[in-house]
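>>> A predicted structure for the sequence below; I have some questions about it.
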Amino acid sequence: MLGFSIYLNETNDTISKKINHMKSHGFSVIFSSINLPEYNKVQVDDKINFLLSIIKNMGMKLILDVNNVTVNEYSIIEKIAYFDLTSQVYLRLDDGFSLEKIINIAEKNQIVLNASTLTTELILELEKQNLDFTKVLACHNYYPREDTGLDEKYFQTINKQLRNKKIKTIAFFGNSDATYARGPIFSGLPTLEIHRYSHPLVSAINLLEKYNCDYAILSDLGLSNEMLDQFDYYFCEKTVLLRVTEVNFEFQAELLSTHCSRNDISKNVIRCQQSRRRNNGVIRADVYPKARVVGSVTLDNENYLRYMGELQITKIPLAADRRVNKIAQVIDEDLELLLYITSGRIFKFKIV
């Protein structure tokens, strides 16, 4: 399940538009915190009421980050009850909550515990109190400072322990693009260090499919419309959408067709299984064949005889070949997505 973050220093209009926009692209969970030091009390109180009213009307889930002080200072539990949102709001209980307080809150509310501090001992104590773990989530932190994100093996170990207790997990992916990165460090807000400068879609796929998280939440300020389209294609249509430049428009129709990777995966290239059947005309060889860098989109020409018309994407650098025409180039930001064009995967190109 995909989620995104709302920061309470944004205007109500910005928050409303953002929620509607992200929901239209399949993001169904909102994460927000009332613990950030730059917030003032009046601002937070107003924004919480506004956010809860939107959640109620739109049927979305909210994970609200609170601590032992702010949960009382802003009457959070009372507000959730007033809006009748106990089934839609999860309270992420930051440090400072006693075992007794956790149990008391969990009696009438869904809770999220800190995955990094949820020790085996605490889990055993919660079990003794008959806490229903089906109503509990565990959320990892995000890490603004470079080099401080979690190690993958440690992350996998923690998640495995939590899954064994039937506790669902949440992790964050960032967007280090200057337009959307949140300050003051502006280096992305990932849970895993390997995701700090990754394509956001790659990070989300990894969290959900490789590391088996139940929720992947965008922690930075947003995503471009082009990236949101890529999320739509992958999660709604099971299709990898690649942005390309350096297009030879003679072959635009073939380029913009829907492609499917062959079931037999090649080591050096991604091969389209339908393209040779689609290309019935003669494809003349380029006068000056081009070297093929990673992400080159190519079409075999008449010199490749029965292979003429085969579309490929290079996974490694390959030399120029008089039998192969280069017709486009996958942009650098999308090269990571080539890893997800697996056996039988649908893929498409978008000219930018």
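That came through fine. Numbers count the residues shown, from 1 in each chain.
>>> CA atoms for contacts and neighbours, from now on please.
Will do.
>>> and the gap between the residue most central in space within the chain and Q230?
In the chain, the centroid-proximal residue (C-alpha atoms, centre = their mean) is A204; its distance is 2.9 Å. Distance, A204 to Q230, by C-alpha to C-alpha, to the nearest Å: 12 Å.
>>> with V282 instead?
For V282, the distance to Q230 - C-alpha to C-alpha - is 33 Å.
>>> let's bring in a second one:
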Amino acid sequence: MALGISIYPEHARPEDTLAYLDRASAAGATRVFTCLLSAEADRATVEGEYRALSDAAHARGMAVTVDVAPSVFSRFGLAADDLSLFQAMHVDCLRLDEAFTGEQVAALTHNGAGLSVELNASVNDGLLPAVLANDPDRRRLQACHNFYPQPYCGLDLGFFEQVSQPFRDAHVPLAAFVGCTDHGAFGPWPLHEGLPTLECHRDLPLDLQVRHLQATGLVDDVLVSDCYPTDRELATVAALDPARVTLRPVLSEEDTDLELEILSGFPHQVRGDLSPYLFRSTMSRVAYAGRAFPAHDTRPLVEGDVVIVNESSARYAGELQIVRRSMPNDGTRNVVGHLGAGERLLLPCLTSWKHFGFLL
């Protein structure tokens, strides 16, 4: 899964943009998103600014996508098939924020300039099948969701899943946005309350937003929409393993060193026969057979509790479980951590044989 960032040259000093490109590239980012919808300068100025941005990104191994719409083509006097401005900008991909026809989009993918074309995945407008019916160059076709600056306007999770699945089924690469929680961060519009794709992500930590998108299995790339995340945020996000669901519990104070080892160092996988009450990772009980697991924190269990079976149940001692719904504790399960409300967004992403792990 590729990591991307967003740059808005009309709202930032060139030196700040270059510094951010350096930081992001060092953290492993390979994509840059930028937006022509909010650019108000004349063609020569816009062309020069965006060419400088593209060249700087390319020098750091990053590809550049620019957000456009029919209004952008009109503003600069371009026909729907005239890509001369974007060639002069040295960008790599055009994101079509507003719909062209399926025939137009498919034709654009066959452009001689080598530009890729990115569909807006958030609008549920039936464009994807129309494009596919018109024989696009599949190598140059991709998709990306919107971001939503205004609170309460981001996508519903169920709707996000619904509209993303057709792109996954068609093997069209798909990206989505995550936003910074610092309300001093900025994007292309004069609002400062985050720029997530999903409304449930607004105000969640950046790494949690990324972990959730990874866990859905629906997106190929994640783009940070605001300027500027911190170095620590970028490093944390870059270090995530997209091949497993990663959870960050609040730990219990009585956890033993052995329990912490099972949480942090053991490769967990959901057992294939799902219980309505528990996600079970059973191989830790095999790896740690015969070790001491004294009882502690055996309170009644609620959704999001992370437990390890103690030695009161010798056959199962050392097994790690995540509680799916409230249930009594017969004294055999030590509560070693708990997942807060945000972290519990990831629980529906766990299923039979799914690999998962913990950040401590």
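Yep, it's here. Keep in mind that this is a model prediction, so the values were computed, not measured.
>>> TM value for the aligned chains?
The pair, once superposed, lands on a TM-score of 0.71 when counted by TM-score structural alignment, normalised by the length of structure 1; 337 aligned residues with a C-alpha RMSD of 4.5 Å.
>>> returning to what we had before: more neighbours: which of V282 and Q230 of structure 1?
Q230 (22 against 10; other C-alpha atoms under 10 Å).
>>> mean shift between the longest helix anywhere in structure 2 and structure 1?
In structure 2, with assignment by DSSP state H, the single longest helix is helix 43-59. Per the superposition on structure 1, helix 43-59 of structure 2 and its aligned residues are separated by 4.1 Å on average (mean C-alpha distance after the TM-score superposition for structure 1).
>>> quick check: next helix or strand after that helix?
Later in the chain than helix 43-59 of structure 2, the nearest helix or strand by DSSP states H and E is strand 63-68.
>>> against G331 of structure 2, how distant is the spatially closest residue to E161 of structure 2 that is not a sequence neighbour?
Spatial nearest neighbour of E161 of structure 2, excluding adjacent residues (C-alpha to C-alpha, 6 or more residues apart in numbering): L218 at 7.5 Å. As judged by C-alpha to C-alpha, L218 of structure 2 and G331 of structure 2 stand 39 Å apart.
>>> go on, L274 of structure 2?
L274 of structure 2 is 22 Å from G331 of structure 2, by C-alpha to C-alpha.
>>> more neighbours, the two?
The neighbour count for L274 of structure 2 versus G331, taken as other C-alpha under 10 Å, is higher for G331 (16 against 13).
>>> for the more buried one, helix, strand, or coil?
For G331 of structure 2, the assignment made with DSSP: H, G, I helix; E, B strand; the rest coil gives coil.
>>> chain center to stretch 100-107 of structure 1: distance?
How far stretch 100-107 of structure 1 lies from its chain's middle: 31 Å, per C-alpha atoms, centre = their mean, to the nearest Å.
>>> hang on, I meant stretch 246-258 of structure 1
Counting by C-alpha atoms, centre = their mean, stretch 246-258 of structure 1 comes out at 29 Å from the chain centroid.
>>> now it: buried residues?
Within stretch 246-258 of structure 1, the residues that qualify as buried are 247, 254-255, counting by 16 or more other C-alpha atoms under 10 Å.
>>> next: stretch 187-194 of structure 1.
Result for stretch 187-194 of structure 1 [16+ other C-alpha under 10 Å]: buried residues 187-193.
>>> starting at the chain centroid, how far to it?
12 Å.
>>> ends of it, how far apart?
12 Å.
>>> show me the helices in the stretch 51-200 of structure 2, by range?
70-75, 84-89, 102-108, 127-132, 157-169 (DSSP state H, counting those that start in this stretch).
>>> can you put those in JSON lines and add mean neighbour count and distance to G28 of structure 2?
Formatted as JSON lines, those follow (neighbours: other C-alpha atoms under 10 Å; distance: least, C-alpha to C-alpha, whole Å):
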{"stretch": "helix 70-75", "mean neighbour count": "14", "distance to G28 of structure 2": "31"}
{"stretch": "helix 84-89", "mean neighbour count": "16", "distance to G28 of structure 2": "24"}
{"stretch": "helix 102-108", "mean neighbour count": "20", "distance to G28 of structure 2": "30"}
{"stretch": "helix 127-132", "mean neighbour count": "18", "distance to G28 of structure 2": "30"}
{"stretch": "helix 157-169", "mean neighbour count": "15", "distance to G28 of structure 2": "24"}
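>>> which among the ones you listed is found nearest to E15 of structure 2?
helix 84-89 (18.9 Å; C-alpha to C-alpha).
>>> neighbours of E125 of structure 1, just the number please.
13.
>>> in a strand, it, correct?
No. Applying three-state DSSP, one finds E125 of structure 1 to be helix, outside a strand.
>>> so which strand or helix has the counterpart of L36 of structure 1 in structure 2?
Using TM-score structural alignment, the partner of L36 of structure 1 in structure 2 is S38. S38 of structure 2 belongs to no helix or strand when assigned by DSSP H and E.
>>> distance of S38 of structure 2 relative to A113 of structure 2?
Separation of S38 of structure 2 from A113 of structure 2 (C-alpha to C-alpha): 24 Å.
>>> give the contact list for the residue nearest to the centre of structure 1.
173, 216-217 (C-alpha atoms under 8 Å, 6 or more residues apart in numbering).
>>> so what corresponds to it in structure 2?
So A204 of structure 1 corresponds to L213, using TM-score structural alignment.
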